[in-house]
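Visitor: Quick one, what's the 3D model for this:
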Amino acid sequence: MLTQPILFSPISLGSIELSNRILMAPLTRARADKHHIPGPLMVQHYADRATAGLIITEATMVMKNCSAFINEPGIYSEAQVAGWKEVTKAVHQKGGKIVVQLWHGGRACHPDLNNGIQPVAPSPIAIEDEVHTPNGLKPYTTPRELPLDEIPEIIAGFKQAAINAKEAGFDGVELHAANGYLLDTFLRDGTNQREDQYGGSLENRSRLIFEVLDAICEVWGNDKVGIRTSPLNGFNSMKDSDPVGTTFWLAEKLSHYQLAYWHLMRSDFMGEQQGDVNTIAREHYQGNLIGNMGYSYEEADSAVLDKQLDAVAFGVPFIANPDLVARFQTDSELNEPNPDTFYTPGPEGYNDYPLLDQKDLVSA
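Guide: The predicted model follows:
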C-alpha cells in the first residue's frame, strides 16, 4: 500500500461530488437487448461497481441507426430511458454516481447493424478492418460524406439524448469524442478531408464537437458535462498529423467551457503513434483532467499526488473486479479478466467475478 493514498480522497468534478478519484472508464460489453434496451444484467453490473468515485457508462447510442456493435445500449427511446432508470436507481441506492457516455458510431456503423443504412462520416474513407454483424464478420463499408444539411439532425440527436439522460436519472453526461467514432473522425485530419466549414483547420475540424457540446451544456449546464478524447489512439484506423498540437488546441478551447472534466486517453491501442499529450493538457487546460489507459494503482496515485491528473479512470480492472476500490484499499490481489467473455451475451464474464471475502476486508 502507498503511504499517501490520495486516490481515496474526495473530489468535485464540476458540481458532481465524488467520494474518491477511482473512476470506472466506459466499457462496451454488449449486454443490452436487440432493441438496445438495458436490462437486469446491466442493472446488476453497474450497481456492483457503485463504489467507484464515478461510473462512466459504456458508449450509448444517441439516435437510431448509429450502432457500431451488437446489443450496445441506446438512450433515444422511452423503453431505453426506462431501462437506464433502473440502472441509475440501483447505483444511487448503493451511494454511487453515474454519468452516461453519449455516442454516435459514425463510420464504424455497418449497414447490417442499422437496417441497411450506409454509415456517415466527415469524408468517404472506410475503416481498414472487419466488424462483427448479425450476419457474421464483414469488412467495414465506405461511409457517405455527411452533408451540411444533415448536421443539425446529428446535433439535435445528441441534445435529445442529453434530455433523455436527465429523465433517466443520471448525474451528468460524457461526450464521446474519441476512438474513431463520429466526432473524433471530424476532429482528426486522417479522416477529415472536407473543404467546407467542418474541414481543413483545427478550428473547422473541431466545430462539430463544440456545436454538440454547446447543445448538451444547454440541457445540463457545463458543470455536469465531461468529454473524452483520444488524440493518439489508432483504433478504428485513426491517425492525426499532429496529435500533440490537437491536444494543445483542445486544452485552450475546452478551458473556456468550465466543464466537469476532460477525460484524456494518453496513448495508442495500436502502439503506433507516440507523444506526451498529458503534459500538454495539464499545462494548458484549466479544469479537472482525468487520466486513462493502462494505469496501475501506484502510477495513478503518484500522478494525482504530483498534480499531473485530478483522477484516473480504470477500464479492464473494473471488468473483473467490481470491488476494485476495496481491493486497492486493502492491497488485495486482483481477479484476472477473461477476454473471451468481454462481448458475449449473458452473465458469464459479466456478473460472476468473485468479490473479496468479508474476512479479507476485516483483516486488511
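Visitor: drop to CA atoms for contacts and neighbour counts, all remaining ones
Guide: Fine.
Visitor: Show me the strands in the stretch 151-300 of the chain, by range?
Guide: Secondary structure of the stretch 151-300 of the chain (DSSP state E, counting those that start in this stretch): strands at 172-177, 225-229, 261-265, 289-292.
Visitor: Now render those strands as CSV, adding mean neighbour count and distance to P345.
Guide: CSV is the format used below for those (neighbours: other Cα atoms under 10 Å; distance: least, Cα to Cα, whole Å):
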stretch, mean neighbour count, distance to P345
strand 172-177, 26, 24
strand 225-229, 25, 27
strand 261-265, 25, 28
strand 289-292, 24, 27
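Visitor: Also this sequence, please, to line up against the first:
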Amino acid sequence: MATLFNSIKVGAYDLDHRVVLAPMTRLRTLQPNDIPSPMMADFYGQRASEGGLVIVEAASISAHARSYLGAASFYHDGQHAGWQAITDAVHAKGGRVFLQLIHGGRQSHVEVTGGADPVAPSVVPFDGVALTKDGFVPVSPHRALGIEEIPGIVEDFRAAAARAKKAGFDGVELHAANGYLVDQFIQDGTNRRTDAYGGPIENRARFLREAVEALISVFGADRVGVRISPSGEWGSISDSDPEATFSHVAKVLNDYGIAYLHVIEPRVKGDDTLHAGHPAVAAAYLRPHFTRPIIAAGGFDRDSAMAIVEAGHADLVAFGRHFSSNPDLPYRLQHDLPLTPYVRAAFWGGTEQHYSDFPAYDASPASAPAGADAALDETESA
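Guide: Below you'll find the model as predicted:
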C-alpha cells in the first residue's frame, strides 16, 4: 500500500515523499515589472526538502495575462535573475521545482493589463475582482477573443516555458483551474463560442490541448503538469456537467503522457473552505481516466491526506495554507508534530512578516506568531 511518505516517480523525477507545496498567489514581487523578490527565494527555499516537489505560484505569461498587481509573471529578461534565485534555493535543498503558468483571462483590470481589455472565450458578465494600486476592485469589462488571436496566446505559453527552463525550473504546470483563461475555455458556463473552440467538450478542450502541446515542445511531456478544478467556484466558473467535462479532460491529458494531473477538490474556493467535512470526490472519479500520478489539493489535513493516498484515489497531496506557516511541513506530517497556525491576513501581499519568517519545528515551548489564526482549522488547505 502506498503511503504519503513513500517515494514515487513523477514524470521524469524520483521523489522521496508525496507532500507537495501547492502554488499560492502571494503578491510579493518587486514593482514595477513583477521582479521576483529575495523574500520569495527565501520562502521557497525554506519549503523545499530533499526529494520533495515545490510548485511555484502562478506566473502570468504576458502583461495582458496579469490579474493582480504584485503577482508573479515571467515574460521579460529583467525577471530572469529573480526566478533563477528561486530555483537555486530549492535545488540547494535537494528539491524539484515546477513553475505554474497562467493567463488570467476575464479576471483582470485594465490597470494591470497595460490598458488592454481583459479577454475571454465569450462575453459572459460576472462579478469578479482584480487587484490594482487601489486594492481589490471590480474587474474591467472583457471581450471575446478573435480566433486569430488564440495562436499568439499559445505562443506566449511556449515562450514563458522557455524562460522557465532557462531559469532552472525542472518543469512547468499549466494553470487550467480556478476560472482563469484555460478553465474559461473548458467550461460551458463561460464558453459560448460556436467556432472550433466552442460547443462540444472536444472543441472546448482545444485551447487546453494547444497550450499543453506548447509546454511539451519546450520541456517534454514528462516535465509538464496540469492543474484543474472540477466544480470549482472561483471566478464564477460553472459547467452543466462537470464530471463528464473533466473526465474527458483527464483522458485527453492522460494521452499526452504528462507528469501529473493536479486536482483541486470542490470543497475549497481559493483560500477559503466552502464545504467543511465534504469528502474528496474529484480525484476519485478522475482516477479511472488518468493512469499517471494525481496530486490532490484542497482541504486536506494529515489524516485525510494519508487516507486518499492509501485508497489510491491520488498519489500525492498538495498543501497551501498549512505549508505557508510550516516550512518543514513534510517533516511535521511524517512525525505527527503540531502545526503552526497560518496567518490569513498575510496571504495576499505584505512583507517578510508571516511569510518567510515562520520557523521550522522546535520542540521547546514557543508561542504562535502574533496575529496567527487563534485555532488551527484542520479542514483548511489551499
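Visitor: TM-score for the pair, please.
Guide: The TM-score (TM-score structural alignment, normalised by the length of structure 1) is 0.94; 357 aligned residues with a Cα RMSD of 1.9 Å.
Visitor: re earlier: out of the strands of the stretch 151-300 of structure 1, flag the one nearest E128 of structure 1.
Guide: Minimum separation from E128 of structure 1 across the strands of the stretch 151-300 of structure 1 (Cα to Cα) falls at strand 172-177, 19.9 Å.
Visitor: what's the angle between that closest one and strand 225-229?
Guide: Relative orientation of strand 172-177 of structure 1 versus strand 225-229 (axes from the mean of the first three to the mean of the last three Cα atoms, to 10 degrees): 30 degrees.
Visitor: Please enumerate residues in contact with strand 172-177 of structure 1?
Guide: Identification of contacts with strand 172-177 of structure 1 by Cα atoms under 8 Å, 6 or more residues apart in numbering yields 16, 56, 59, 98-104, 162, 165-166, 183-184, 209, 213, 220, 224-230.
Visitor: Buried among these? Need that as a selection in PyMOL.
Guide: The buried residues among these can be selected in PyMOL (16 or more other Cα atoms under 10 Å) with this line:
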select buried, resi 16+56+59+98+99+100+101+102+103+104+162+165+166+183+184+209+213+220+224+225+226+227+228+229+230
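Visitor: Counting only helices, which of the contacts of strand 172-177 of structure 1 make the cut?
Guide: A162, A165, K166, L183, D184, I209, L213, W220 (DSSP state H).
Visitor: residues contacting the fourth one?
Guide: In other words, L183 of structure 1. Here L183 of structure 1 is in contact with H104, G106, H176, A177, L208, I209 (Cα under 8 Å, 6+ apart).
Visitor: mind running it again at 6 Å?
Guide: Contact partners of L183 of structure 1, counting by Cα atoms under 6 Å, 6 or more residues apart in numbering, are A177, I209.
Visitor: Aligned to it, what sits in structure 2?
Guide: Superposed on structure 2 with TM-score structural alignment, L183 of structure 1 falls opposite V182.
Visitor: Identify the farthest-apart pair in the ones in helices among the contacts of strand 172-177 of structure 1.
Guide: Among those, K166 and D184 lie farthest apart (Cα to Cα), at 24.5 Å.
Visitor: Pick out whichever of the ones in helices among the contacts of strand 172-177 of structure 1 sits closest to Q273 of structure 1.
Guide: Nearest to Q273 of structure 1 among those, counting by Cα to Cα, is D184 at 15.8 Å.
Visitor: right, and the closest one touches A178 too?
Guide: Yes. Using Cα atoms under 6 Å, D184 of structure 1 is in contact with A178, at 5.1 Å.
Visitor: quick one: G275 of structure 1 from I319 of structure 1, how far?
Guide: 28 Å (Cα to Cα, to the nearest Å).
Visitor: Tally up the residues packed near the aligned residue in structure 2 for Y353 of structure 1, please.
Guide: Alignment note (TM-score structural alignment): Y353 of structure 1 maps to F358 of structure 2. Applying other Cα atoms under 10 Å, we find 20 residues neighbouring F358 of structure 2.
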